[in-house]
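let me see the structure of the following:
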Amino acid sequence: MTARARKVAVVHEWFETVAGSERVVEQILRCYPEADVYCIVDFLCESDRRLLSGRRVRTSFIQRLPFARRCFRHYLPLMPFAVEQFDLSAYDIVISSTHAVAKGVLTGPDQLHLAYVHSPMRYAWDMQHQYLRESNLVWGIRSVFARAILHAMRTWDYRTSCGVDVFIANSAHVARRVRKCYGREAMVIPPPVDTDTFALRNRKEDFYVTVSRAVPYKRLDLLVEAFSRMPARRLLVLGRDTNSASLRSKAGSNVELLGHQPIDVVRDFLQRARAFVYAAEEDFGIAVLEAQACGTPVIAYGKGGVRETVRATPAERATGVLYEEQSVDAVVAAVDRFERESSRFDPSACRANAERFTQSRFRSDFEAAVEAAWLELRARERHDGARPGRADAVRYGRGYGV
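As a prediction, the model looks like this:
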């Protein structure tokens, strides 16, 4: 019997808004339409619930704690315990979609657990010190408390990696981080890009655009400050919480902070923009490919997953400009370079690059990976069943189970 016919559970961290990881879950559920869904909390608005295709989501006790809707992330220290309370013993296959705690679910030796890793916990591993600086937790008793929690999370995260049968990373960059954090190899299946929604437009207009959540590691401040130095170049900033007082204080008259916008507005700006600019070190970065699907070239910080999604060479197939330092000067220099070389960026080449990451390709690759892992698990079970038991092991002079 194929993996598709088995009973499947999909575990996600939390449903609050629809971003890249939720798009991955949406496509996984298209692969396994009978799958049950679990998560720590579910606060999706009604308009976003279509990605779940009408499924009821099973949530943890954190869903019912005080103020959970507004600040569930403050309950992070409880999340390892919460995810371990999901009883998944009735499922043959467990698929965790994880960037924090979802891979920590408990599974048995006859169950297949695949973890699709968007990122190991950034704030507990290599980005801990950056997180502490950005949260003003470098000194004092609060810093000691935060460091102790992150140490405990890191220890738990490493230990629970042993319960994963197969790691799937969303990029080669994340696969290297999985190897560094857990000592495990991961296959790479890039996340899906909705190339049907983000259609090609050849005619561009004279403005730049970025789409991002206003969280510190996205470094929107660099883009706002850089374009404020270039008053002749217009920048539109879209995304959740981007119309903040902090960014407004840095923005010149040529920088428009538009906040959260509906998908049709985002698509329209991406299609018409001269270029898409980005300053984050991303594990993958779906927005970068959505822009290219619209035929829009990219100017991005050249570290992390973006090196796998933006072609800086050769010239005739290039889809963007990458810069090597997260600084205002580097952004300004990259935009200047783009302006000098803009004639070499072909919208059709950008579109062709994005089409390497379609939703249908993701589903095909993901189902193949699950099927192969399922067959390997069953083969190991047959092999183990054929090995000698205790009496035979003693008779043959070997330790039990060898």
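
C-alpha from now on. contacts and neighbour counts both.
Noted.

help me confirm that Tyr38 is found in a strand?
Yes - according to DSSP: H, G, I helix; E, B strand; the rest coil, the state of Tyr38 is that of a strand.

quick one: it and Phe61 touch, right?
No - using Cα atoms under 8 Å, Tyr38 is not in contact with Phe61; the gap is 11.9 Å.

number of nearby residues for Ala102?
The tally of other residues near Ala102 (other Cα atoms under 10 Å) stands at 28.

shouldn't it be in contact with Ala9?
No - assessed by Cα under 8 Å, Ala102 is found out of contact with Ala9, at 11.9 Å.

before we compare anything, build this one as well:
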Amino acid sequence: MAIGLIILSLFTVVLALILRFSFLVINGRRSISKAVGFFHPYTNDGGGGERVLWCAVRALQEENPDLNCVVYTGDHDATPQSLIGRALDRFGVKLLFPPNVVHLHKRKWIEETTYPRFTMIGQSLGSIYLAWEALCNFTPSYYFDTSGYAFTYPLARMFGCKVICYTHYPTISTDMLSRVRHRNLMYNNDALITKSIWLSWCKLFYYTLFSWMYGFVGSFAHLAMVNSTWTQSHIEKLWGISDCIKRVYPPCDTSGLQVLPLKRPAENPVIISVAQFRPEKAHSLQLEAFSAATKRLDSTMPKPKLQFVGSCRNSLDEERLQVLKEKAMELNVDKQVEFYKNLTYRDLVGRLASAVAGIHSMTDEHFGISVVEYMAAGAIPIAHNSAGPKMDIVLEEDGQKTGFLACTIDEYADAILAILRMSEMERLKMAAAARTRARRFSEQRFYEDFKAAVRPILCHTSK
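Below is the predicted model of the structure:
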């Protein structure tokens, strides 16, 4: 513990020296523009984080039309017109006017492939370098992080910016520490670590040290918006700025999806899975559960389909998608499984309109926009029994069950079978209750809560 405190102290001193040097370099020549700069290096990731970005841009355009909105992105083909078109085509969000774009050329410093080991600390320190590039190119009055790069906050403060963030999930959490301590196997805690007491101890030390660093840099935020009860509890513990933390549920297209009819085709019932093709989304578990469920179906029942809808950020995601296709063949369900990559928003709505159920399997999903979208669209959710889905979303509505929570392959298979075996009346009753609950997470609710949270900062009230 003493060693850890020494290392943390050294980190603090080094960071302070970096910030002091930064101040000396930029002081006297720094020109702060009346603008808000959105630090979002991946504007083509296609996930819930990107939806939050565009809804946040729109909300600020409505709240203060005179405030220029600038997006820092590492996507070199991004232009103001392409981004305003992407917001509309992919997410149905109509911006009032195109955001300006600042291109980042050092994005490799935050890519996971750059850091085969010590990925968290590598990406976090790399984000400081990327933010330096961003802020040197354009210094806004408000620095808005929508991607979770808390290590950039002290630097933004040194550039004279008010720091606002929307935190989807903590970079590290007490749950992660607990898994390492108990040597639980997971995508971010592989077998090599879990089988070794020594390596587990070393990783626990590393995680503990990183959590101290994360708490230190996070405390530099003037306003931290969080997306769920689970995220809020962790951020409050780690950052220690409870008065500056506001819970703002992410924007879900409940209004557009709620106009879809609740009745679904009886032949070949569809189960949909909407998520980026990332390791934490645990698509393999869904395939195995679907395979187990189909083996237990009565021969007289129609064969269901499983449709994967998601986006690929890079070549690693493409490889994961290919592995999933091969696994479907191994499980002998490839004829019942379909894959749809990078669909437009309109096509996604079409898929949701025909689904009787939606499946989600990420452990400690901070919120779960896709789960809300299932419910709003009339697809009964089968979500992981943890974090956002458990604490905020898949709860009873007026005493009526709104979906299923599961952890293991067998539990997911049981939930799939329960939905497929429901009578039409039972399914419609649960789907209607789920749709009612989904209204709590509408885009309109996001706009109202978001504006209320940022208004004091825009009025230049101090921390």
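
thinking again about what came up before, quick one, which of Tyr38 and Phe61 of structure 1 is more surrounded?
When Tyr38 of structure 1 and Phe61 are compared for neighbours, Tyr38 comes out ahead with 24 against 13, by other Cα under 10 Å.

report the separation between whatever residue of structure 1 lines up with Thr254 of structure 2 and Ala293 of structure 1.
Thr254 of structure 2 maps onto Thr195 of structure 1 when the alignment is built from TM-score structural alignment. Thr195 of structure 1 sits 6 Å away from Ala293 of structure 1 when distances are taken as Cα to Cα, to the nearest Å.

which neighbouring elements make contact with the longest helix along structure 1?
Ranked by residue count, the top helix of structure 1 under DSSP state H comes out as helix 359-386. Other helices and strands packing on helix 359-386 of structure 1, by 3 or more Cα pairs under 8 Å, 6 or more residues apart in numbering; DSSP states H and E, are helix 20-31, strand 112-117.

for the ones you listed, which one sits closest to Ser249 of structure 1?
Shortest distance between Ser249 of structure 1 and these, using Cα to Cα, is found for helix 20-31: 29.2 Å.

the closest one corresponds to what range in structure 2?
Under TM-score structural alignment, the match for helix 20-31 of structure 1 in structure 2 covers residues 48-59.

which residues does the matching stretch contact?
38, 40, 43-44, 69, 87, 91, 93-96, 146-147, 168, 250-251, 369, 443, 447, 450-451 (Cα atoms under 8 Å, 6 or more residues apart in numbering).

how about stretch 263-280 of structure 2?
When contacts are taken as Cα under 8 Å, 6+ apart, the neighbours of stretch 263-280 of structure 2 outside the stretch itself are 46-47, 187, 281, 283, 302-312, 317-318, 320-321, 351-360, 362-363, 370, 420, 428.

also stretch 159-175 of structure 1?
Outside stretch 159-175 of structure 1, the residues that touch it by Cα under 8 Å, 6+ apart are 103-104, 106-107, 112-120, 178, 182, 184-191, 283-284, 304-305, 308, 373.

mind listing what's buried in that stretch?
Of all the residues in stretch 159-175 of structure 1, those buried under the rule 16 or more other Cα atoms under 10 Å are 160-161, 163-164, 166-175.

same question for stretch 117-124 of structure 1.
117-121, 123-124.

would you check that Asp334 of structure 2 makes contact with Leu324?
No - here Asp334 of structure 2 lies out of contact with Leu324, judged by Cα under 8 Å, at a distance of 9.8 Å.

and Asn189 of structure 2? What does it align with in structure 1?
In structure 1, Asn189 of structure 2 lands on Arg133 (TM-score structural alignment).

pretty sure that match sits in a helix.
Yes - looking at Arg133 of structure 1 with three-state DSSP, it is inside a helix.

in which helix or strand does Leu106 of structure 1 reside?
Using DSSP states H and E, Leu106 of structure 1 sits in no helix or strand.
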